[in-house]
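Asker: below: sequence and its predicted model.
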Amino acid sequence: MTHATSFPAKTIAITGGARGIGYQTAKELTERGHRVAIGDIDEARIKKAADELGISVVGHLDVTHPDSFRAFLDMVEEQLGPLDVLVNNAGIMPTGHAHEEDDAVTRRQVEINLLGVIFGTKLALQRMLPRRAGHIINTASLAGELPVPGLATYCATKFAVIGFTEAARQEYRKSGIQLSTVRPTFTNTELVAGTAGAKGLRNAEPEEIARATAELIEHPRPFVRVTRLAGGMVAAMKFVPGRVASALGSVLGTDSVFLDDVDMVARQTYLDRIRNN
């Protein structure tokens, strides 16, 4: 269990806080003594999460609609004070062959994973810029640096999140606002249900991503990769010839883990939920 740190308490809003990485991040930050609010489109689950975590500021949030996002942040500031940190965490990850992906599923990924991040970043900037202080953390992925077969649209959104955040970071570098990305490897949440992961590489646990996010808040930098091994491999792969990278993908199984090797029965509950919300 973590404990309160010596860092000043901050007002922190987390999107997609009902489960997975968002839930664990809220838990980590609450235990460190920060003032935390969580939002999610799943109203029943977000209320239960708030009860479990002892969080009093909780609300319905559809990140794809700016008005919903604005209302959520208004509520956070009314109840907890000026927003210090926004963690844009909400995201979905369908798998499968690109040519078979339903258009509605494609659109949903772009709306949640990318537009939600852009909307949230803009709204947070509007609040933070007059104070010349604040931190926006956008949850990306190592799949936003290294393409993965079976995740074409997901990779596209995460590549875009990294590009957007890096450009905005440069744009506002003299403003007093920090912008960062967290780049997890595949993490043991519902997003990877029914998949086995890469051979020889363990998936991250959501608690690891939560700790990395908390440390990024307390010691700001442009980005953090999690896990260290997976992050190091992704960084190194940028200097490897394409044919070698493809061969390594075959050895690790990443060329099929989100395609032919997926257990669709085990994955169905997750797929039903993201299609219906």
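Answerer: Yes, it's here. Small disclaimer: the values here were computed from a predicted structure and weren't measured.
Asker: alpha carbons only for contacts and neighbour counts from here, please
Answerer: OK.
Asker: need the contact list for residue 161.
Answerer: 113-114, 117, 138, 140, 144 (Cα atoms under 8 Å, 6 or more residues apart in numbering).
Asker: turn the residues you listed into TSV, columns for secondary structure.
Answerer: Formatted as TSV, those follow (DSSP: H, G, I helix; E, B strand; the rest coil):
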residue	secondary structure
113	helix
114	helix
117	helix
138	strand
140	coil
144	helix
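Asker: of all pairs in these, which one is the farthest apart?
Answerer: Spatial extent of those (Cα to Cα) is set by the pair 117 and 144 at 14.0 Å.
Asker: ok, and here's another one to check against it:
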Amino acid sequence: MKLKGKVVFVTGASAGLGKKICYEAAKQGAIVVACARRIDELTKVKQTCAALSKQEAFCYQLDVSNPTQVDQVLEAISLEVGPIDVLVNNAGFGIFEDFVAFDFEKTRQMFEVNVLGLMYITQKIAAQMVQAQKGSIINIASIAGKIATPKTAVYSATKFAVLGFSNALRLELKPYGVSVTTVNPGPMETNFFTTADPSGNYVNGVKPFLSSPEVLAKKIVRTMHKPKREINQPKIMNAAAKAYTLFPSVGDYLASGILNKK
């Protein structure tokens, strides 16, 4: 029970990786605060977390792209739960389409959720952590923030932004005892692709690379009491990302060929 008594705040917690992170944190005794837009699913997550942790869990309906709602939820958490020890910025979505035909309203929405919403919540909670001289921030980015492939121009741009933001923030907050970890998942067995690729072509193409959200959630929760700089999953895509950086021409060839399954 290494997280016993620690308040763990997770966005995008109603399904997929976010839900699994909540469960793994609860197993280690954390006081889980689950947030997402779907309150009906959140209530189920809250109940399961309470059963796993043997203590109270909390849930709040939250659209991270709405600053007013973020302020209201954070105020409620402050009054009803207490200071946040661990922030997990998991909320986000993607759409895989050719950029020249991309609806720019979707571009705006994706940046508001994946980047601006993440940054706004982080600023509010990081200020509290700096004052307390402790805390952990975990930002869920993507391997797409390291390897850009066709039809991910907008999504990759948001995740490149999360990576750059996290890397700078890590250096800023280190002197105050606050850690920042970036998580870069490849394709996972979640409902992410219901929105990203309704045709199912991408999922079918990357089945050999699909990873388990349960396995990644366990790795993420371990960093809550033993911080590390990055988590990359699966290993083969992490190796590809390194090769992409070292050999950009080869990287472009792979990204437009072998790694392009959309």
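Answerer: Happy to help now that I have it. The structure displayed is predicted, hence computed values, not measured ones.
Asker: if you count surrounding residues, which of residue 117 and residue 144 of structure 1 has more?
Answerer: residue 117 (29 against 21; other Cα atoms under 10 Å).
Asker: what about the closest residue to the more buried one other than its chain neighbours, how many residues nearby?
Answerer: Residue nearest to residue 117 of structure 1 in three dimensions, not counting chain neighbours: residue 88, with 5.8 Å by Cα to Cα, 6 or more residues apart in numbering. Neighbour count of residue 88 of structure 1, defined by other Cα under 10 Å: 28.
Asker: swap in residue 56 of structure 2?
Answerer: Neighbour count for residue 56 of structure 2, taken as other Cα under 10 Å: 15.
Asker: what of residue 130 of structure 2?
Answerer: 16.
Asker: same check, this time on the one 5 residues further on
Answerer: In terms of burial, residue 135 of structure 2 registers 24 neighbours under the definition other Cα under 10 Å.
Asker: likewise residue 54 of structure 1?
Answerer: Residue 54 of structure 1 has 12 nearby residues by other Cα under 10 Å.
Asker: ok, residue 230 of structure 1 next?
Answerer: Neighbours of residue 230 of structure 1 (other Cα under 10 Å): 19.
Asker: in structure 1, what residue corresponds to residue 28 of structure 2?
Answerer: Residue 28 of structure 2 maps onto residue 32 in structure 1 when the alignment is built from TM-score structural alignment.
Asker: ok, residue 242 of structure 2 next?
Answerer: Checking TM-score structural alignment: residue 242 of structure 2 goes with residue 235.
Asker: can you tell me the helix or strand for that match?
Answerer: Assessed by DSSP states H and E, residue 235 of structure 1 sits inside helix 228-237.
Asker: now that helix: buried residues?
Answerer: Going by neighbour count (16 or more other Cα atoms under 10 Å), the buried part of helix 228-237 of structure 1 is 230-231, 234, 237.
Asker: same check on stretch 85-101 of structure 2?
Answerer: 85-97.
Asker: among those, which lie within strands?
Answerer: 86-89 (DSSP state E).
Asker: nearest to residue 218 of structure 2, of those?
Answerer: Using Cα to Cα, those come closest to residue 218 of structure 2 at residue 88, 13.3 Å.
Asker: quick one: the strands in the stretch 151-262 of structure 2?
Answerer: Applying DSSP state E, counting those that start in this stretch to the stretch 151-262 of structure 2 gives strands spanning 178-185, 230-233.
Asker: can you list those strands in JSON lines and add distance to residue 38 of structure 2 and mean neighbour count?
Answerer: Below are these laid out as JSON lines (distance: least, Cα to Cα, whole Å; neighbours: other Cα atoms under 10 Å):
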{"stretch": "strand 178-185", "distance to residue 38 of structure 2": "23", "mean neighbour count": "24"}
{"stretch": "strand 230-233", "distance to residue 38 of structure 2": "27", "mean neighbour count": "20"}
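Asker: would you format the ones you listed as TSV with distance to residue 102 of structure 2 included?
Answerer: Formatted as TSV, these follow (distance: least, Cα to Cα, whole Å):
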stretch	distance to residue 102 of structure 2
strand 178-185	24
strand 230-233	28
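Asker: closest one to residue 50 of structure 2 among those strands?
Answerer: Among these, if distance is taken as Cα to Cα, the winner is strand 178-185, at 25.7 Å.
Asker: list the contacts of that closest one.
Answerer: Taking Cα under 8 Å, 6+ apart as the rule, strand 178-185 of structure 2 contacts 129-130, 133-145, 163, 166-167, 169-170, 173, 220, 223, 227-234.
Asker: one more pass at 6 Å, please.
Answerer: 134-143, 170, 229-233 (Cα atoms under 6 Å, 6 or more residues apart in numbering).
Asker: now it: which residue numbers in structure 1?
Answerer: Using TM-score structural alignment, strand 178-185 of structure 2 pairs with 177-184 in structure 1.
Asker: how close does that stretch sit to structure 2?
Answerer: On superposition with structure 2, the mean distance recorded for stretch 177-184 of structure 1 (mean Cα distance after the TM-score superposition for structure 1) is 1.1 Å.
Asker: chain center to that stretch: distance?
Answerer: 10 Å (Cα atoms, centre = their mean, to the nearest Å).
Asker: equivalent analysis for stretch 176-192 of structure 2, please.
Answerer: The answer for stretch 176-192 of structure 2 is 5 Å, by Cα atoms, centre = their mean.
Asker: swap in stretch 83-90 of structure 2?
Answerer: 11 Å.
Asker: please apply the same query to stretch 104-115 of structure 2.
Answerer: 16 Å.
Asker: what does stretch 238-255 of structure 2 give?
Answerer: Distance, centroid of stretch 238-255 of structure 2 to centroid of chain: 24 Å (Cα atoms, centre = their mean).
Asker: ends of it, what's the gap?
Answerer: 13 Å (Cα to Cα, to the nearest Å).
Asker: what's near enough to touch residue 255 of structure 1?
Answerer: Contacts of residue 255 of structure 1 by Cα under 6 Å, 6+ apart are 149, 249.
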